[in-house]
Structures are given as C-alpha cells and as structure tokens.
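[1] Following is a predicted model, sequence given first.
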Amino acid sequence: MASGFEGLAAAIPQLAGCSLMLEHPQYLVVEKPSGLLSQPGLGSHQNDSLITRLQRCCPELRLVHRLDRDTSGLILVARNQGSLRCLSALFEARQVQKLYLADVIRPLSGRRGRIQLPLARLQRLPPVYGPHPGGKPSFTLWRKWSPDGDCRRLWLRPLTGRSHQLRAHLAAVGAPICADPIYSACNDPGPMHLHAHALSFRDPFDHRRVRVRSELPIWAQPD
C-alpha cells in the first residue's frame, strides 16, 4: 500500500479497481466502473465504494462530486480539505463542463435538443426522480452521435447537477437509457449505457484550462 501519495499511480488501479486519468498536486481524476458506489450507502452491504477504496491508499482523498452506482466514468477527487473547498466551489458556480455518452431505447426526434423539466424525488426507496411542478429547475442538452435519424447514441451535457438528472430527463421524454435498472422497463443485460466521458474546468490553483477525456466504454466501442 502506498504511503501518502508515494506510488499513487500504481496503487490506485490495484486497490480501487479504477483508472487514474490525471494526477495533479491538488486533485485527481479517476474513472469509476459501472456497479460501484461513489460513496458508502446505507447499511453494511453498501460499505464498498470508490472513495473508501481510494482512502485505503490515501486517507486524505475526498470526493468533489458523485456518479450514480450504475454510471461509469470520470470523477474529480480532491487531495485534501483545502482543495476540496476550491473544487467544490467550481461545481457550485457551474463552472465545470461535463460530457456524457448514452444509448437510449428509442431515437429522439431531430439532431439536437434541450430537455427543460423541473425534477423532484417521487419515491424514496429505491430513489426515483421525475418531472414535478415543485421540482428543481433542471436543464440537459443532447446531440446525436451521428446524423442518422435512427441513431440511439447521444452526447449529453447537463447544465444543472440534479440527482438522476440525465436518467430521469430521458425517461420523461420516452427514451430511457439502455439497461437502466430504475427508469427502463427493458431488462437488458450488462451495464447501464451511461458514461461520464469528459470533464473540463479552469484549474483554480494555476488557472490553466483542464480537459480530461476517457476511453469509450466497452458498450460504445466499435465491433
């Protein structure tokens, strides 16, 4: 096991089962696999998570944001409490651009569009979110992977960061994400087809633009 940050690049894939995509003196960007919680849930059966695994390597590490258990992709991790405050402020000010890739069960009409529906939690266990007049304002931009009218692969850019936003928005317009265990009635095998593919933000420490892009998930790779 690494002591402090020594040997971090080698230790993280072994201990956390994820890929280290960017190492910075103040933060990391790691790629979480589908099926792993970002942080512990309720009950001992949900103790295993990305951050608990990472903290076995370096106890100082802190999550800046989260992904749903069934969503794969990039997560920003602070290396200490001070950097956590700086990086969290970027998310609160909506200065972090996130790009997701998804497959949906039916094509949307048009080449690109915007989903603008307020979201609220409709059910507690399991948590289910959906459009509600009293919900929080929520905005999602989408664009098709290709100009083919039947294309069911989308690029998604959330302009707000609500719980289950992408999943709930797409389900609300009749195009739930493939293999979504909550919002799709289709019991597709394999991981949910939602992947946090890219992150972009201005580094609050050296003010350079940071852009991180992951590899395509297995379900999106060409045959």
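    Received, thanks.

[2] alpha carbons only for contacts and neighbour counts from here, please
    Will do.

[3] Does anything pack onto whichever strand or helix holds Val212? Which helices or strands?
    Per DSSP states H and E: Val212 is located in strand 209-213. If you count contacts as 3 or more CA pairs under 8 Å, 6 or more residues apart in numbering; DSSP states H and E, strand 209-213 packs onto strand 194-202.

[4] Of all the residues in the strand it packs on, which ones are buried?
    By 16 or more other CA atoms under 10 Å, the buried positions in strand 194-202 come out as 194-199, 201-202.

[5] Now flag whichever of those residues is closest to Val173.
    Minimum distance to Val173 across the buried residues of strand 194-202 is 16.6 Å, recorded for Leu194 (CA to CA).

[6] count of neighbours near the nearest residue to that closest one once chain neighbours are set aside?
    Nearest non-adjacent residue to Leu194, counting by CA to CA, 6 or more residues apart in numbering: Ala102, 4.5 Å away. Neighbour count for Ala102, taken as other CA atoms under 10 Å: 26.

[7] Stretch 104-121: end-to-end distance?
    22 Å (CA to CA, to the nearest Å).

[8] Just the residues contacting it, thanks.
    Stretch 104-121 has contacts (CA atoms under 8 Å, 6 or more residues apart in numbering) with 127-144, 147, 149-154, 162, 165, 168-170, 174-178, 193.

[9] which other helices and strands contact the helix ranked longest in the chain?
    Counting residues, the longest helix found in the chain (DSSP state H) is helix 81-92. If contacts are counted by 3+ CA pairs under 8 Å, 6+ apart, helix 81-92 sits against strand 62-63, strand 72-78.

[10] Output the ones you listed in CSV, with distance to Ser109 appended to each entry.
    Formatted as CSV, the helices and strands packed on helix 81-92 follow (distance: least, CA to CA, whole Å):
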stretch, distance to Ser109
strand 62-63, 37
strand 72-78, 26
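
[11] And here is the other one:
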Amino acid sequence: MEQINVKIKNETGRIDKVLSERLKGHSRSQIQQWLKEENVRVNNELVKSNYKVKQEDEIVINVPEPEVLDVLPENIPLTIVYEDQDVVVVNKPQGMVVHPSAGHPTGTLVNALLYHIKDLSSINGVIRPGIVHRIDKDTSGLLMVAKNDKAHEALAEQLKDKTSLRKYVALVHGEIGHDKGEINAPIGRSKTDRKMQAVIEGGKPAVTHFEVLERFSDYTLVQLQLETGRTHQIRVHMKYIGYPVAGDPVYGPRRTLKGNGQFLHAEMLGFKHPTTGEMMVFEAPLPEIFEKTIEQLRNIEE
C-alpha cells in the first residue's frame, strides 16, 4: 500500500480541497473517498472531509490498492450520439440497467461501455466507471458519460449547480388542465414501502417543471425539465399531483397502457463541455413503441 505524507504550511480551508490542490493527479472526489474509507489521518487522528487544516498539521494518506475490475466488457449494441476525448453521450434503450447491482450483474450500460469505450473515469469505482448520472431501467434516452476524472468532476458540478439541461417527455394518465406547472415537493424513501420513493416531510428538495404538449382522452403528453435529480423524481412527482406516468409498474395504476415499462424518455441533454466550455445540446427521438402509442391515441380522438 502506497503512503503519502503531507505537512501543512500556509494553506487554510477544508482538507479535501487543500489536498486536491497539493496532490496533482488525485481528484477531490478521490480524496473524499479516501477520507470516507478512513484512509486519511491528521496528526494520527481520523478526520472528515470538512476538517479545516491548520499550520503544522501532519497528514498521512494510506492509498488503497486499486480494486480488481470484476465488471466485464460485453458486446452489447450501444447508440453513441457523441464522443470525444472527454465525454460520451449515449441513448440508452428501455430495459437496460445503467450499472451492475446484485440483481443485475451483467447486461448493463456499464458492461456495454467497457466494451465500446476505451477510457472511462474512475471516480465512482469499478461498478460505475464513467457514470455521472442515471436514468431508470425502463426509462429511455440520453445520458452523459465521463471518460476521465477531470471531465467527471466538471459534469457532476454542473448537475449540482443545476446548470445542465435535462428535458424528458412523458405520457401520463389524466387530462392536465393547465398548460404549465412546477412541482416543488421533497422526496425520500417511502415509509410504507422501502423499495419506493415518495413525497415526504423531511425529504430531499425536488423540483420538476412541466409543460403540456398534447392532450388526449384520459391521457396527456408532457415535457418535463428537472431542476434536481432525485431517484424516480418524475415518476413520484407526477403520481403526487394525480397524473402518474402511463405504463409505470411501480407508481402507476394497474390499468394502464401496455408498453415496455413507463412511457418516459430523456429527450434532451445539455451541458458545458468540460474542456472547451462550449454549451452542447443533444436530442434523441422517442422509442418506436412510444411513437406508436401516441399515434394510436391520436386516432382514437379522430
């Protein structure tokens, strides 16, 4: 195990920030992970990321051995919308899980990325290389993937600062009467079903904006823009206001439209390029089954 020794001279501020500036080649996220794993001691004492360094502090970092990659590359077809040396934008199909887990060890987006993309950032470890944000298994659409740690941190910062653009299209139950709206309701783990999320008191802040695109008998097509990125946010928020996403097996009604899960698609993704600073915006067409379902609803109206 490699050991790094740092003595504080005139620096001030949080230890994670100070170390990321002193240790070139090690990202702030990586240092935060070492602190979380109790691999960093100051004057022989364990500290957290928000510890403020003092003059003459002696910091010892025990750098853990790199994890052996046990997630295997798989030759799974992947729609790559854009790629350069820093970032990849992919159009994820319905039915594909983003990264491996106990219930989905293979066949994920990460398995496909490892086969098709040479380099991926290491910030999220071996299970989620390159993954900056996620969308649900049965939600289709655009995802940004980082090819190096510097790009990863820049993209993650944009998500945190709410400067990235994420627009979705959803088909929901019911006819929404007003053309636009904002849902500002905190989301956390449901107190009645631990596998579900819900709007709860004391949950994490969550804001979703929506605009009606088209109305049908008993259904509405809406465009949604995320201001925050909570787990299942759109699905939970739309259920909360009484217009659950059609086809949603978890948050929707039993009688719903038949498809490949919820009719929810990440249609538009925009971000500032981590190196050039250029604003980049990408769009992905609706999946075929989504388009066909809309056409069927239009035909019923006629």
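    Done, it's in. Keep in mind that what you see is a predicted model, and the values were worked out from it rather than measured.

[12] Would you give the TM-score for this superposition?
    The TM-score (TM-score structural alignment, normalised by the length of structure 1) is 0.85; 209 aligned residues with a CA RMSD of 2.2 Å.

[13] which residue numbers in structure 2 go with the strand holding Val212 of structure 1?
    Aligned by TM-score structural alignment, strand 209-213 of structure 1 falls on residues 279-283 of structure 2.

[14] Show me which residues of the matching stretch are buried.
    For stretch 279-283 of structure 2, burial by neighbour count (16+ other CA under 10 Å) applies to Phe282.

[15] and what of stretch 206-222 of structure 2?
    Here stretch 206-222 of structure 2 shows 206-212, 214-216, 219-222 as buried, counting by 16+ other CA under 10 Å.

[16] average offset between stretch 152-161 of structure 2 and structure 1?
    On superposition with structure 1, the mean distance recorded for stretch 152-161 of structure 2 (mean CA distance after the TM-score superposition for structure 1) is 1.6 Å.

[17] In structure 1, what range does that stretch match?
    Using TM-score structural alignment, stretch 152-161 of structure 2 pairs with 84-93 in structure 1.

[18] Distance from that stretch to the middle of the chain?
    16 Å (CA atoms, centre = their mean, to the nearest Å).

[19] quick one: contacts of that stretch?
    62-65, 77-78, 96, 201, 204.

[20] Buried among those residues? Make that a PyMOL selection.
    In PyMOL, this line selects whichever of the contacts of stretch 84-93 of structure 1 come out buried by 16+ other CA under 10 Å:
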select buried, resi 62+63+64+65+77+78+96+201
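
[21] so which of the contacts of stretch 84-93 of structure 1 comes closest to Tyr183 of structure 1?
    His65 (22.3 Å).

[22] re the thing from before, tell me which two of the buried residues of stretch 206-222 of structure 2 sit farthest apart.
    Pairwise over the buried residues of stretch 206-222 of structure 2, using CA to CA, the maximum falls at Ala206 and Phe216, 27.9 Å.

[23] just the helices in the stretch 151-300 of structure 2 please.
    Using DSSP state H, counting those that start in this stretch, the helices of the stretch 151-300 of structure 2 run over 233-240, 288-301.

[24] Could you single out the most deeply buried of those helices?
    The highest average neighbour count among these, using mean count of other CA atoms under 10 Å, belongs to helix 233-240 at a mean of 22.

[25] Aligned counterpart of Pro131 of structure 1 in structure 2, please.
    So Pro131 of structure 1 corresponds to Val199, using TM-score structural alignment.

[26] From Pro253 of structure 2, how far out is the closest residue to its match other than its chain neighbours?
    Excluding the flanking residues, the one nearest Val199 of structure 2 by CA to CA, 6+ apart is Ile187, at 4.5 Å. Distance, Ile187 of structure 2 to Pro253 of structure 2, using CA to CA: 20 Å.

[27] These two: which is more packed in?
    Between Ile187 of structure 2 and Pro253, counted using other CA under 10 Å, Ile187 has the larger neighbour count: 23 against 15.

[28] The more buried one pairs with which position in structure 1?
    Using TM-score structural alignment, Ile187 of structure 2 lines up with Leu119 in structure 1.

[29] ok, now how distant is its match from Val96 of structure 1?
    Applying CA to CA to Leu119 of structure 1 and Val96 of structure 1 gives a distance of 21 Å.

[30] likewise Gly35 of structure 1?
    24 Å.

[31] ok, for the residue nearest to the spatial centre of structure 1, nearest residue in space, not its chain neighbours?
    The centre of structure 1 sits closest to Leu67, judged by CA atoms, centre = their mean, with a distance of 3.9 Å. Computed as CA to CA, 6+ apart, the closest residue to Leu67 of structure 1 that is not its neighbour in sequence is Ser38, at 6.1 Å.

[32] List the contacts of the corresponding residue of structure 2 for that neighbour.
    Alignment note (TM-score structural alignment): Ser38 of structure 1 maps to Val98 of structure 2. Neighbouring residues of Val98 of structure 2 by CA under 8 Å, 6+ apart: 108-110, 134-137.

[33] same question, Leu194 of structure 1
    Neighbour list for Leu194 of structure 1: 70-72, 100-103, 177 [criterion: CA under 8 Å, 6+ apart].

[34] Could you tell me which of these belong to strands?
    Using DSSP state E, the subset of the contacts of Leu194 of structure 1 located in strands is 72, 100-103.

[35] Which residues are in contact with Lys34 of structure 1?
    Lys isn't right for residue 34 of structure 1; it's Ser. 69-73, 191-192.

[36] And for Asp119 of structure 2?
    147-148.

[37] If we use 7 Å, what do you get?
    By CA atoms under 7 Å, 6 or more residues apart in numbering, Asp119 of structure 2 lies in contact with Lys147.

[38] now the helices of the stretch 151-300 of structure 2 in TSV, with distance to Lys180 of structure 2?
    Below are the helices of the stretch 151-300 of structure 2 laid out as TSV (distance: least, CA to CA, whole Å):
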stretch	distance to Lys180 of structure 2
helix 233-240	13
helix 288-301	20
